[in-house]
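Q: I would like the atomic coordinates for the input below:
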Amino acid sequence: MFEYLFGPFLHYGFMQRALLGSLILSISCAPVGVFLMLRRMSLTGDAMSHAILPGAALGFLFFGLEIIPMTIGGLLIGLLVALGSGLVSRFTVQKEDASMAAFYLISLAIGVLIVSWRGSSVDLMHVLFGSVLALNDAALGLIVGVALTTYIVLLLFWRGLVAECLDPLFLRSVSRIGGPVHLLFLVLVVLNLVGGFQALGTLLSVGLMMLPAAGARFWSNDVRSLCLIAVAIAMASSVCGLLLSYHASMPSGPAIICIAGAFYLFSALVGRRGVLANLFVSGRHKTA
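A: Presented below is the predicted three-dimensional model:
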């Protein structure tokens, strides 16, 4: 049993880098996912994960699978899409969800075309789904930098972020930090998606952000507790997913997200605020 659980991480350097990168991503992405969920912006994270694809594809077009150009491209295009959709929703009759959907669909199509034009189907799969088992030192450095930036921002702007989640209109009426905090939060989302893109690709990076956060919602109402539970679920999903991919010869990224999905379903069923708990409470009220 010891060899089955710990052997892959003790004997293989690529598994050690994959584990380290996945755990750091879990620590960084999960709290951002909690704030996305509390803001009712869960699908915005999915849209933004697609929106970074053209930038990463442009970096790939000119420099191949080099981490720095693809990262810079993804970051710039992701921020451009976020700002563009925000401007459209602010100055036109269209709501933010519709403008975001339009921008991300355009971005996804352009990104796939660019990668297909220059590269092969293997390159396209790498960009779309990542390869956590192929993380190198540069990718790990990027992930660590994103995590440090995320926690510095969370420490400095925690109260503003929480207040904007609970009542953004009130925050903007009593303080001028409402708009800047919202913009800063969107930057954090893009940063974490760019970091996750190196390991899980543009299509799956949002999974490690949203599934643990959604699962944590069935266990607590407190924001700090939600963040801690989400991080724990994300870390457990990363470890179990890597073990599953190693022993079952499965793609590592999808394996991690599938395990996170299993944790979500388990939480939805047996969590303190899950299906069974609500059925039990309803049954007690009827018998009373």
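Q: when you work out contacts or count neighbours from here on, use the C-alpha atoms and nothing else.
A: Will do.
Q: check which helices and strands the helix or strand containing Glu164 is in contact with.
A: Element membership for Glu164, per DSSP states H and E: helix 137-166. Counting contacts by 3 or more CA pairs under 8 Å, 6 or more residues apart in numbering; DSSP states H and E, helix 137-166 packs against helix 13-38, helix 178-204.
Q: can we see that at 6 Å?
A: Packing contacts for helix 137-166, counted by 3 or more CA pairs under 6 Å, 6 or more residues apart in numbering; DSSP states H and E, involve helix 13-38.
Q: just want the angle from the helix it packs on to helix 137-166.
A: Here helix 13-38 runs at an angle of 20 degrees relative to helix 137-166 (axes from the mean of the first three to the mean of the last three CA atoms, to 10 degrees).
Q: what's the first helix or strand after helix 13-38?
A: helix 42-51.
Q: who touches that following helix?
A: 36, 78, 104, 107-108, 193, 202, 206 (CA atoms under 6 Å, 6 or more residues apart in numbering).
Q: what about it, distance to the chain center?
A: Chain-centre distance of helix 42-51: 9 Å, with CA atoms, centre = their mean, to the nearest Å.
Q: what does stretch 208-220 give?
A: 12 Å.
Q: could you do stretch 193-201 as well?
A: So, by CA atoms, centre = their mean, the centroid of stretch 193-201 is 8 Å from its chain's centroid.
Q: pull the residues that contact that stretch.
A: Outside stretch 193-201, the residues that reach it (CA under 6 Å, 6+ apart) are 49, 127-132, 143, 205, 253.
Q: pick out the most distant pair among those.
A: Leu128 and Ile143 (17.8 Å; CA to CA).
Q: which of these two has more neighbours?
A: For Leu128 versus Ile143, neighbours defined as other CA atoms under 10 Å are more numerous around Ile143 (27 against 24).
Q: okay, buried residues for the helix holding Glu164 please.
A: For helix 137-166, burial by neighbour count (16 or more other CA atoms under 10 Å) applies to 139-140, 142-144, 146-147, 150-151, 154, 157, 160-165.
Q: that helix to helix 178-204, inter-axis angle?
A: Using the same axes, to 10 degrees: helix 137-166 against helix 178-204 is 130 degrees.
Q: which one (most neighbours) among the contacts of helix 42-51?
A: Leu193 (34 neighbours).
Q: ok, it to Arg176 distance?
A: 27 Å (CA to CA, to the nearest Å).
Q: also Leu19?
A: 41 Å.
Q: over to Pro168?
A: 11 Å.
Q: one more sequence to fold, the one below, so I can look at both together:
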Amino acid sequence: MIPDLYAALVAPFADFAFMRRALVGAVALSVGAGPIGVFLMLRRMSLTGDAMAHAILPGAAVGFLIAGLSLPAMTLGGLVAGVSVALLTGLVARATALREDAALAAFYLLSLALGVTLVSLKGSNVDLLHVLFGSVLALDDDALLLLCGVSTVTLFALALIYRPLALECVDPGFLGSVSRSGGAAHLVFLGLVVLCLVAGFQALGTLLAVGVMMLPAAAARFWTDSLAGMFVASITVGTLSSVAGLLGSYHFGVPAGPAIILAAGCLYLLSLALGLRGGVLWRLAPAPRHRTA
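A: Predicted coordinates for the structure are as follows:
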């Protein structure tokens, strides 16, 4: 029994360096993206994360056209594109009658179509799949350093702006009345969202990077009401999803990136059903009756 468990759960990581690299990269991404996803969810910006994930595609595609599958070029291009779309969306929302969500949706669709077209001009179908779905099993030292560095920067930056972000989730009107830090914290937060998505793009591609950010955060919401508890739960779900997805990819030959996101989706559905804070089964359970003397 124990040898079978070792072969199924431990041997793939013990025997193959590419599996260990993939695990380190995916866990590092989960550590940084999990808390970001929690704040996106609590601020009702979940779809903003998805839109921003697609917004980085044209910049990454330009980097690909210039330097091929170069980590620095595609990372820099994606970062510039993501920040530009965020700024343009805010500008359009303030200067026109179009709401911010509609402006972001327009830029997101334009970015996705433009990015796919640019990659197709020079690359093959394999290159396009690499950009859209990532290559977590092919992470090198530079990619691992990028993922770990981004997670470290994200956690430190969130610690600095934690108070205004948390207050804005609860009572933005009160925050505006006692402090002017809300606007600056919001801009820094959007920058962190773009940074995490650009890092996640290296491992999971533009279409799946937001999954490791939002699905663990959504699952965490069913287990705890405290903000710190949701951070820990989201990182835990992301880590478990990474392990399960990589093992599923190894044993069953499915693509690793989608397998990680499917594992996160399964844990979300499990939390939706069994979670102690609003899970379906707990809501359907009959309320306890108190006896009267």
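Q: circling back: more neighbours, Pro168 and Arg176 of structure 1?
A: Pro168 (17 against 10).
Q: what about the nearest residue to the more buried one once chain neighbours are set aside, how many residues nearby?
A: Once flanking residues are discounted, Pro168 of structure 1 sits nearest to Gly178: 6.9 Å by CA to CA, 6 or more residues apart in numbering. Burial of Gly178 of structure 1 is recorded as 20 neighbouring residues (other CA under 10 Å).
Q: now do the one 10 residues further on
A: The criterion is other CA under 10 Å. On that basis, Leu188 of structure 1 has 22 neighbouring residues.
Q: please pull up the equivalent of it in structure 2.
A: Here Leu188 of structure 1 is matched to Leu192 in structure 2, going by TM-score structural alignment.
Q: okay, the contacts of helix 42-51 of structure 1 in CSV with distance to Ala260 of structure 1 next?
A: Formatted as CSV, the contacts of helix 42-51 of structure 1 follow (distance: CA to CA, whole Å):
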residue, distance to Ala260 of structure 1
Leu36, 17
Gly78, 25
Tyr104, 24
Ser107, 27
Leu108, 24
Leu193, 17
Thr202, 17
Val206, 11
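Q: so which residue is dead centre in structure 2?
A: Met213 (2.5 Å; CA atoms, centre = their mean).
Q: element containing it, please.
A: Using DSSP H and E, Met213 of structure 2 falls in helix 211-220.
Q: now that helix: which residue numbers in structure 1?
A: Counting by TM-score structural alignment, helix 211-220 of structure 2 sits on residues 207-216 of structure 1.
Q: with stretch 45-65 of structure 2 instead?
A: Against structure 1, stretch 45-65 of structure 2 falls on residues 41-61 (TM-score structural alignment).
Q: likewise for stretch 91-98 of structure 2?
A: Going by TM-score structural alignment: stretch 91-98 of structure 2 matches residues 87-94.
Q: picking that back up, to what extent does the helix holding Glu164 of structure 1 diverge from structure 2 after superposition?
A: Averaged over the aligned pairs, helix 137-166 of structure 1 sits 1.0 Å from structure 2 after superposition, using mean CA distance after the TM-score superposition for structure 1.
Q: what's the matching range in structure 2 for that helix?
A: Under TM-score structural alignment, the match for helix 137-166 of structure 1 is residues 141-170.
Q: circling back: just give me the match in structure 2 for the residue nearest to Pro168 of structure 1.
A: In structure 2, Gly178 of structure 1 lands on Gly182 (TM-score structural alignment).
Q: for Leu5 of structure 2, see how far away its match is.
A: From Gly182 of structure 2 to Leu5 of structure 2 the distance is 50 Å (CA to CA).
Q: swap in Ala11 of structure 2?
A: Ala11 of structure 2 is 9 Å from Leu5 of structure 2, by CA to CA.
Q: where does Ser245 of structure 1 land in three-state SS?
A: helix (DSSP: H, G, I helix; E, B strand; the rest coil).
Q: the closest residue to Arg221 of structure 2 other than its chain neighbours: helix or strand, and which one exactly?
A: Excluding the flanking residues, the one nearest Arg221 of structure 2 by CA to CA, 6+ apart is Met230, at 6.3 Å. Here Met230 of structure 2 sits within helix 227-252, counting by DSSP H and E.
Q: buried residues in stretch 84-94 of structure 1, which are they?
A: 85-86, 88-89.
Q: centre of the chain to stretch 29-44 of structure 1, how far?
A: Relative to its chain's centre, stretch 29-44 of structure 1 lies at 9 Å (CA atoms, centre = their mean).
Q: list the buried residues in that stretch.
A: 29-39, 42-44.
Q: okay, now the nearest residue to Gly160 of structure 1 once chain neighbours are set aside: neighbour count?
A: Among residues not flanking Gly160 of structure 1 along the chain, Val181 sits closest, at 6.8 Å (CA to CA, 6+ apart). Neighbour count for Val181 of structure 1, taken as other CA under 10 Å: 18.
Q: returning to that earlier point: who has more neighbours, Ala11 and Leu5 of structure 2?
A: Neighbours per residue, other CA under 10 Å: of Ala11 of structure 2 and Leu5, the larger number sits with Ala11, 15 against 10.
Q: mind checking what the more buried one lines up with in structure 1?
A: In structure 1, Ala11 of structure 2 lands on Gly7 (TM-score structural alignment).
Q: in which helix or strand does that match reside?
A: Going by DSSP H and E, Gly7 of structure 1 is in helix 2-11.
Q: how big's the offset between that helix and structure 2?
A: Counting by mean CA distance after the TM-score superposition for structure 1, helix 2-11 of structure 1 comes out at 0.8 Å.
Q: show residues contacting that helix.
A: Counting by CA under 6 Å, 6+ apart, 15-16 sit against helix 2-11 of structure 1.
Q: okay, angle between that helix and helix 13-38 too, please.
A: Going by the same axes, to 10 degrees, helix 2-11 of structure 1 makes 100 degrees with helix 13-38.
Q: what's Leu23 of structure 1 aligned with over in structure 2?
A: Checking TM-score structural alignment: Leu23 of structure 1 goes with Val27.
Q: my guess is its match contacts Thr239, does it?
A: Yes. Judged on CA atoms under 6 Å, Val27 of structure 2 makes contact with Thr239 at a distance of 5.3 Å.
Q: which residues do those two both contact?
A: By CA under 6 Å, 6+ apart, no residue touches both Val27 of structure 2 and Thr239.
Q: and Ala213 of structure 1, how many neighbours does it have?
A: Neighbours of Ala213 of structure 1 (other CA under 10 Å): 32.
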